[in-house]
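In: Got a predicted structure plus its sequence, pasted below:
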Amino acid sequence: MPALEFRNATEADMPFLIALRNATMSEHLARVNAARDDAAQLARVQALFEHARIVSMNGQDIGLLKAYKEATRWYIAQIQIAPEFQRRGLGRAIIENVLNQASRDQLPTALKVLTGNPARRLYEALGFREVSREGVDHLMVCPPRPDPFPASA
């Protein structure tokens, strides 16, 4: 798999991020009857923008990751991969990167997924389990993974 690169998002990335959100989320938002007009999409892109990282591969922007460390957990606020790059293991690789960091910090990782979003299968395969539900949002948590290289005693 080609190496993924991450960089901080800037205002110049807004057209890409809006198009990415429309391409990846409109179907899921429509299914749960959530707002998906331009203003709602822009608000979601701008939410937690300080944590927005553009994901690129071979110099091409392919996605978005918003993840950050809180006092008691890591939180994945958004992950989106452009449709033409989906089903290649890229989302899994990005999430595993966050899970590995959280495990080094000995913290669980949380995220929310919309009802009916097929990404839930990936999250479950990675060890996330639903812990609560609020409307159409399902909060899922993955415990820290055991250290694959524990210090010898």
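Out: Sure thing, it's come through. Numbers count the residues shown, from 1 in each chain.

In: CA atoms for contacts and neighbours, from now on please.
Out: OK.

In: For the protein, which segments count as strands?
Out: Counting by DSSP state E, the chain has strands at residues 4-8, 52-57, 60-69, 74-81, 109-114, 129-134, 137-142.

In: Those strands into JSON lines, with extra columns for mean neighbour count?
Out: Listed next are these as JSON lines, based on neighbours: other CA atoms under 10 Å:
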{"stretch": "strand 4-8", "mean neighbour count": "15"}
{"stretch": "strand 52-57", "mean neighbour count": "20"}
{"stretch": "strand 60-69", "mean neighbour count": "20"}
{"stretch": "strand 74-81", "mean neighbour count": "20"}
{"stretch": "strand 109-114", "mean neighbour count": "22"}
{"stretch": "strand 129-134", "mean neighbour count": "14"}
{"stretch": "strand 137-142", "mean neighbour count": "19"}
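
In: would TSV of these with distance to Val98 be doable?
Out: Shown next, in TSV, are the strands of the chain (distance: least, CA to CA, whole Å):
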stretch	distance to Val98
strand 4-8	12
strand 52-57	12
strand 60-69	8
strand 74-81	8
strand 109-114	8
strand 129-134	16
strand 137-142	11
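
In: Contacts only, for Cys142.
Out: Pro108, Thr109, Ala110, Leu126, Gly127, Phe128, Arg129 (CA atoms under 8 Å, 6 or more residues apart in numbering).

In: this is the other structure I want to compare:
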Amino acid sequence: MTIGRVWRDAMQGERMSHSKAMATTNNAAVCPPDAIQVLQLFMHNSLVLFFMTVRIRPVEHIDYDWLLDLHHTVYRELIIKEFGYWDDDEELGLFLEAWETKKIDIITKHGNSVGMFIIEKRNDYLWLDEIQIDPQYQNQGIGTEVIAQLILRARKLELPLRLRVLHANQGAYRLYQKLGFRQISCAAHHNVMELS
């Protein structure tokens, strides 16, 4: 099975497995933090989070080469760790599918492009399809700040925010847990998490 097929199957199966996972999840009431509580949590833990230091802009044609390089840089090691191989043609196909069919937003800081994300409104939740931060800008709170902004957006819409994370990406998984996300389903290569 190819990586592309796994991701596409995951997207289709994600809806079905969610209801099954919910049936087996502990039904105890959980009150996840809002974005302000997230900010307070990080300040309490002495982690510096410069809220509202990033800007979001729509993707432009001139971003193509940079985004392709970002995709390969961010994912190569994770994909090899998770799947055991990297296929340039397959990854190019996945990149082109997102480039041609999805609304990509660019994350900037001090005028520099530092990352991207894709957020989609589904029937009853917001789906963070992808978030990538350039490695030279990682561990500076940029991804956390963007996710905090998306949490606020989901709160305004009164919708949960969902995402998926590869099993190999344990750092991201722990970050999402700190932000209040909980796992709602598990597939062969990734977990689906939700903050409601």
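Out: Cool, the structure landed. Only a predicted model underlies this, so the values are computations on that prediction, with no experimental measurement involved.

In: Superposed, how do the two chains score by TM?
Out: Once superposed, the chains reach a TM-score of 0.86 (TM-score structural alignment, normalised by the length of the first structure), with 143 aligned residues with a CA RMSD of 1.6 Å.

In: For the helix ranked longest in the first structure, buried residues please.
Out: If you go by DSSP state H, the first structure has its longest helix at helix 14-31. Across helix 14-31 of the first structure, burial judged by 16 or more other CA atoms under 10 Å covers Leu17, Ile18, Leu20, Arg21, Asn22, Thr24, Met25, Ser26, His28, Leu29.

In: what packs against that helix?
Out: Packing partners of helix 14-31 of the first structure (3 or more CA pairs under 8 Å, 6 or more residues apart in numbering; DSSP states H and E): helix 38-46, strand 74-81.

In: Please find the angle between the direction vectors of it and strand 74-81.
Out: Interaxial angle, helix 14-31 of the first structure versus strand 74-81 (axes from the mean of the first three to the mean of the last three CA atoms, to 10 degrees): 100 degrees.

In: Can you check which part of the second structure helix 14-31 of the first structure sits on?
Out: Mapping helix 14-31 of the first structure onto the second structure (TM-score structural alignment) gives residues 64-81.

In: Please state the offset of that stretch from the chain centre?
Out: Averaging C-alpha positions (CA atoms, centre = their mean, to the nearest Å) puts stretch 64-81 of the second structure 14 Å from its chain's average.

In: which of the contacts of Cys142 of the first structure show up in the second structure as well?
Out: Retained contacts for these in the second structure, judged by both residues aligned by TM-score structural alignment, their matches' CA atoms under 8 Å, are Pro108, Thr109, Ala110, Gly127, Phe128, Arg129.

In: so can I have a markdown table of the residues you listed showing distance to Arg121 of the first structure?
Out: Formatted as a markdown table, these follow (distance: CA to CA, whole Å):
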| residue | distance to Arg121 of the first structure |
| --- | --- |
| Pro108 | 19 |
| Thr109 | 16 |
| Ala110 | 15 |
| Gly127 | 10 |
| Phe128 | 9 |
| Arg129 | 10 |
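
In: excluding its backbone neighbours, what's nearest the equivalent of Arg164 of the second structure over in the first structure?
Out: Using TM-score structural alignment as the criterion, Arg164 of the second structure maps onto Lys112 of the first structure. Once flanking residues are discounted, Lys112 of the first structure sits nearest to Leu139: 4.5 Å by CA to CA, 6 or more residues apart in numbering.

In: residues touching the corresponding residue of the second structure for that neighbour, list them.
Out: With TM-score structural alignment as the criterion, Leu139 of the first structure lines up with Val192 in the second structure. The neighbourhood of Val192 of the second structure, defined by CA under 8 Å, 6+ apart, consists of Glu14, Arg162, Leu163, Arg164, Val165, Gln183, Ile184, Ser185, Cys186.

In: what does Thr72 of the first structure give?
Out: Neighbour list for Thr72 of the first structure: Leu107, Pro108 [criterion: CA under 8 Å, 6+ apart].

In: Spatially central, which residue of the first structure would that be?
Out: Residue closest to the average C-alpha location in the first structure (CA atoms, centre = their mean): Ile79, at 2.4 Å.

In: Apart from its chain neighbours, what residue comes closest to that one?
Out: Using CA to CA, 6+ apart, the nearest residue to Ile79 of the first structure is Leu65, at 4.6 Å.

In: Residue in the second structure paired with the one you found?
Out: That one, Leu65 of the first structure, aligns with Phe117 by TM-score structural alignment.

In: Test my guess that its match contacts Trp127.
Out: No - applying CA atoms under 8 Å, one finds Phe117 of the second structure not in contact with Trp127, separated by 10.8 Å.
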